[in-house]
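Visitor: Quick check, what structure comes out for this input:
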Amino acid sequence: MRPTGEHEELRSAVRALLARQPDASAWRPLTAQIGAAGLAVPEEYGGAGCGALEVHVVMEELGRALAPVPFLGSAVLTTQALLACGDPARLPELADGSVVGALAWAENGSWEPAAVRTEARRGVDGAWRLTGVKEHVLDGADAGLLIVAARTDAGLSLFETAPDARGLRRERLVTMDSTRPQARIVLDGTVGRPVGRDGDGARVLRRVTDLGCVALAAEQVGAAERCLELTVAYARERVQFGRPIGSFQAVKHRLADAYVRVEAARSAAWGAAFAAAEGAAELSRFAAVAKSACSEAFSAVAGEMVQLHGGIGITWEHDAHRYFKRAHGCGQLFGAPARHRERLAAELGLTAGRG
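Guide: This is a model prediction of the structure:
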């Protein structure tokens, strides 16, 4: 399978829009004009009824532009959580972009379902109340819909809670990558509505993690490709010793290595996207490979961008530092590359220490 002409048309439309509006204001036209927020939402709930390949295309373009929009947190994580739960009530609002969703499950620096310690207890009035602390919640400070993972007697479950509910506090975090807003959410007896089946949360979160990694890999490829483009252009115009620095063999080798990294990462990312689109049973393996390979490729290429730009590459005015920070943040999001290699080894029945 290969990307179709429709995929390229979608890419062109998103790239043109982000060229005009590369900041947070792009979210409204992305949802209203392109329907980005509802790409993965079935048509019966107001979405486009598309899938992982269309999401991949959009994520690549968002990565190129480092667009600070809530697509990953709302259109991917929250939407896929509700779809996996079989609870579509809020999907129309997510699909038209009128509501931004946030999925809160990470705790103590881990996205593993086993790390969740937030508790949900049913009171005498029959209401569920949540108590715990969530970290690294994408767009959590501004979201109009919060889905929270918490433990019940039946196991890990998901709950919907109102952002202004009593006992809920949202703290906007100061992150190294300012283009990806995150929040810390404190729950102290906050009322929540069960989403999906009680005790089904671990399965849902594993599914969301796989699809989140697949989408993030696409973003990393788009950003890494843009880093390479900007660095090649600079190497052609920057003159040293009477020659463009791109004519020096050492620089050529470094750029060639960066190109190989980008293309290898692209293959891994598209492979994972096709696996997700086809509903492959091996999706977790593809997702682990893509997250690991694309994280390391983006970090390496962003680092070369800073190095080969020389002094200007470490200035605040140049975009190099923004890509470098995004690369570092992406690498840790949903778990570091080493964690996903361990996950892949477990999937293949190998020990993590073997090569």
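Visitor: Going by C-alpha atoms from here, please, whenever you check contacts or count neighbours.
Guide: OK.
Visitor: and E282, how many neighbours?
Guide: When neighbours are defined as other Cα atoms under 10 Å, E282 has 12 of them.
Visitor: can you pull the buried residues of stretch 185-200?
Guide: 185-196, 198-200 (16 or more other Cα atoms under 10 Å).
Visitor: Which secondary structure element is home to R343?
Guide: R343 is located in helix 337-348, with elements delineated by DSSP states H and E.
Visitor: That helix - contacts with which helices or strands?
Guide: helix 283-308 (3 or more Cα pairs under 8 Å, 6 or more residues apart in numbering; DSSP states H and E).
Visitor: Looking at the buried residues of stretch 185-200, which is nearest A84?
Guide: Taking Cα to Cα as the measure, A84 lies nearest G196 of the buried residues of stretch 185-200, at 8.3 Å.
Visitor: I am assuming the closest one contacts C85, so please confirm or correct that.
Guide: Yes. Between G196 and C85 there is a contact under Cα atoms under 8 Å: 4.5 Å.
Visitor: Walking through the stretch 1-150 of the chain, point out its helices one by one.
Guide: Using DSSP state H, counting those that start in this stretch, the helices of the stretch 1-150 of the chain run over residues 5-20, 27-29, 52-65, 79-85, 91-95.
Visitor: Output the longest strand belonging to the protein.
Guide: Scanning the chain for the longest strand, with DSSP state E as the assignment, gives strand 182-195.
Visitor: which residues touch it?
Guide: 82, 85, 87, 104, 127-141, 157-162, 165-175 (Cα atoms under 8 Å, 6 or more residues apart in numbering).
Visitor: helix or strand right after it?
Guide: Downstream of strand 182-195 (by DSSP H and E), the next one is helix 201-237.
Visitor: Which elements pack onto that next one?
Guide: So helix 201-237, by 3+ Cα pairs under 8 Å, 6+ apart, packs with helix 52-65, helix 79-85, strand 155-161, strand 243-244, helix 249-278, helix 283-308, helix 320-332.
Visitor: May I see those organised as JSON lines, with mean neighbour count and distance to A13 added?
Guide: Converted to JSON lines, the helices and strands packed on helix 201-237 look like this (neighbours: other Cα atoms under 10 Å; distance: least, Cα to Cα, whole Å):
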{"stretch": "helix 52-65", "mean neighbour count": "24", "distance to A13": "10"}
{"stretch": "helix 79-85", "mean neighbour count": "22", "distance to A13": "23"}
{"stretch": "strand 155-161", "mean neighbour count": "23", "distance to A13": "34"}
{"stretch": "strand 243-244", "mean neighbour count": "13", "distance to A13": "34"}
{"stretch": "helix 249-278", "mean neighbour count": "19", "distance to A13": "20"}
{"stretch": "helix 283-308", "mean neighbour count": "25", "distance to A13": "24"}
{"stretch": "helix 320-332", "mean neighbour count": "22", "distance to A13": "23"}
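Visitor: Now render the ones you listed as JSON lines, adding distance to L18.
Guide: Compiled in JSON lines, those are given as follows (distance: least, Cα to Cα, whole Å):
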{"stretch": "helix 52-65", "distance to L18": "7"}
{"stretch": "helix 79-85", "distance to L18": "23"}
{"stretch": "strand 155-161", "distance to L18": "32"}
{"stretch": "strand 243-244", "distance to L18": "31"}
{"stretch": "helix 249-278", "distance to L18": "21"}
{"stretch": "helix 283-308", "distance to L18": "21"}
{"stretch": "helix 320-332", "distance to L18": "16"}
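Visitor: Please provide the structure for the following sequence as well, for comparison with the first:
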Amino acid sequence: MNATPDLLYSETEDDLRAAVRSLLADRADAQTLLARIEQPSPYVPGLWEALGAGIGAAGLLVPEKLGGQGASHREAAVVLEELGRAVTPAPYLTSAVIATETLLALDTDQRPVADLLAALASGERTAVLAVPLSTAPGAPLPATDTPGPVPAVADAVAADVLLVPRPDGLYAVPAADAVITPLSPLDLTRPLAAVDASGAAGTRLADADRAREAVRRGLLSGAGLLASEQLGIAEWCLEETVRHTKERHQFNRPIGSFQALKHRMARIWLELVGARAAARAAADALATGAPDAGLTVAVAQAYCAMAAVHAAEECVQLHGGIGMTWEHPAHLALKRAVSDRTALGSPGRHQDTVAALMDLPAPERTLL
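Guide: Predicted structure coming up:
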């Protein structure tokens, strides 16, 4: 097992959080997002450039010698916490984490790999791994060299480059050479698309064995840091619920003073504390290359996914009538939380992973 993980935030991470939160408050507040989701593209113009290049968030995981910031998964996790809090439409998880980590697992001395990493780190380009959003680390990958699209690829509509796994290796395919068909997702802030790259040649980046391990690393990092996004969702939902129940009065009293509502919010808080510990442990395990990173990530996903959904459901319910309306951002958080619950492996699948790694009986369940 790994040494005791560092769950605390460093001063650098706190500074990064403040910068990202300030940017999102200025460029992508709730009202801006509510207006954008009515349009064909939810992405806020100029936001990715400011986040990826201006703050340098796109290159956090890329070493300095390859043009990045040379930071770690801990810093990337902080960015995702803030993106989760604001339910921001941005290809950060898909490009700056999953695609970037996939490329870093390849031979970075190769010119095509190094050049693409430098472009991703600068925010000049975005890349997406062409697998369904629901694909868990270690799960079988769809065949992408046969006719027919790969379904539910997240942020493909925003990508410049597609990383396409094929039986003989991993290929970089210009997005313009593939057929990308937008789908109608539950979460309007994270667009999904069907991607058909079977007719595009692309540039071969790795052989089959190296590609398989690289994709696994990319998906594992994505799943581990997705827990931080789920943590951010839960944090916002609890804070917004507490604020609302302090201001909303019934019988000349704040509804937050009612014991039944206090108990419900207390339960969310307890789950939030556990989610923070699990998410930070996963980020630290990935950052340090801990041998039990796979287990830590599975634990984080099995817990944080459900904690985020519960917090979002309670946020909608405890807001009463206003929480059910399109004008209030609570539905954005709920839809992102529900969508994230099946992203990169369901909680049930991650529970099975924990059971297998710890040689325990698999849990019995009826859902997920």
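Visitor: Work out the TM-score between the chains.
Guide: TM-score for the superposed chains, counting by TM-score structural alignment, normalised by the length of structure 1: 0.91, backed by 339 aligned residues with a Cα RMSD of 1.7 Å.
Visitor: ok, back up a step: and the buried residues of stretch 185-200 of structure 1, which is closest to A36 of structure 1?
Guide: V195 (24.1 Å).
Visitor: Residue in structure 2 paired with that closest one?
Guide: Using TM-score structural alignment as the criterion, V195 of structure 1 maps onto L205 of structure 2.
Visitor: and what of R15 of structure 1?
Guide: Aligned partner of R15 of structure 1 by TM-score structural alignment: R21.
Visitor: tell me, how many neighbours does its match end up with?
Guide: 20.
Visitor: can you tell me how far it sits from L106 of structure 2?
Guide: Applying Cα to Cα, to the nearest Å, the value for R21 of structure 2 to L106 of structure 2 is 33 Å.
Visitor: With A158 of structure 2 instead?
Guide: 23 Å.
Visitor: swap in L205 of structure 2?
Guide: Distance from L205 of structure 2 to L106 of structure 2, by Cα to Cα: 8 Å.
Visitor: and if you look at L220 of structure 2?
Guide: 15 Å.
Visitor: Identify each buried residue in the helix holding R343 of structure 1, please.
Guide: P337, R339, H340, R341, E342, R343, L344, A345.
Visitor: Report the aligned residue range of structure 2 for it.
Guide: The aligned range for helix 337-348 of structure 1 is 347-358, by TM-score structural alignment.
Visitor: Same question for stretch 206-224 of structure 1.
Guide: Stretch 206-224 of structure 1 covers residues 216-234 of structure 2 once aligned (TM-score structural alignment).
Visitor: for stretch 46-57 of structure 1, same thing?
Guide: Against structure 2, stretch 46-57 of structure 1 falls on residues 67-78 (TM-score structural alignment).
Visitor: Start and end of the matching stretch, how far apart?
Guide: Terminal residues of stretch 67-78 of structure 2 lie 21 Å apart, using Cα to Cα.
Visitor: For that stretch, which outside residues touch it?
Guide: Here stretch 67-78 of structure 2 makes contact (Cα under 8 Å, 6+ apart) with 13, 16-17, 56-57, 59-64, 97, 117-118, 121-122, 225, 228-229, 280, 283-284, 286-287.
Visitor: Now restrict those to buried residues only.
Guide: Of the contacts of stretch 67-78 of structure 2, these count as buried by 16+ other Cα under 10 Å: 13, 16-17, 56-57, 59-63, 97, 117-118, 121-122, 225, 228-229, 280, 283-284, 286-287.
Visitor: follow-up on the earlier one: who touches both of L205 and L106 of structure 2?
Guide: With Cα under 8 Å, 6+ apart, L205 of structure 2 and L106 have common neighbours V113.
Visitor: related to what we said a few turns ago, how about the helices and strands packed on helix 201-237 of structure 1, which one is nearest L350 of structure 1?
Guide: Closest to L350 of structure 1 of those is helix 283-308 (Cα to Cα; 12.7 Å).
Visitor: Now stretch 274-287 of structure 2 on structure 1. Mean distance?
Guide: Superposed on structure 1, stretch 274-287 of structure 2 shows a mean distance to its aligned partners of 0.6 Å (mean Cα distance after the TM-score superposition for structure 1).
Visitor: matching residues in structure 1 for that stretch?
Guide: With TM-score structural alignment as the criterion, stretch 274-287 of structure 2 aligns to 264-277.
Visitor: again, but for stretch 183-194 of structure 2
Guide: Mapping stretch 183-194 of structure 2 onto structure 1 (TM-score structural alignment) gives residues 173-184.
Visitor: Just the buried positions in the matching stretch, please.
Guide: Buried residues in stretch 173-184 of structure 1 (16+ other Cα under 10 Å): L173, D177, T179, R180, P181, Q182, A183, R184.
Visitor: That stretch spans what distance, first to last residue?
Guide: 7 Å.
Visitor: just how off-centre is it within its chain?
Guide: For stretch 173-184 of structure 1, the separation from the chain centroid amounts to 13 Å (computed by Cα atoms, centre = their mean, to the nearest Å).
Visitor: Same check on stretch 157-164 of structure 2?
Guide: 17 Å.
Visitor: what's the answer for stretch 318-333 of structure 1, then?
Guide: With Cα atoms, centre = their mean, you get 13 Å for stretch 318-333 of structure 1.
Visitor: ditto for stretch 88-103 of structure 2
Guide: On Cα atoms, centre = their mean, the centre of stretch 88-103 of structure 2 falls 8 Å from that of its chain.
Visitor: same check, this time on stretch 247-264 of structure 2
Guide: So, by Cα atoms, centre = their mean, the centroid of stretch 247-264 of structure 2 is 34 Å from its chain's centroid.
Visitor: Contacts only, for the spatially most central residue of structure 2.
Guide: Nearest to the geometric centre of structure 2 sits L226, at 3.8 Å (Cα atoms, centre = their mean). Going by Cα under 8 Å, 6+ apart, L226 of structure 2 touches L80, L93, Q301, D340.
Visitor: Show me what T296 of structure 2 lines up with in structure 1.
Guide: So, by TM-score structural alignment, T296 of structure 2 is matched to F286.
Visitor: Let me see the contact set for the nearest residue to that match once chain neighbours are set aside.
Guide: In space, and not counting its chain neighbours, F286 of structure 1 is closest to A272: 4.8 Å by Cα to Cα, 6 or more residues apart in numbering. Neighbour list for A272 of structure 1: V214, L283, F286, A287, A290 [criterion: Cα under 8 Å, 6+ apart].
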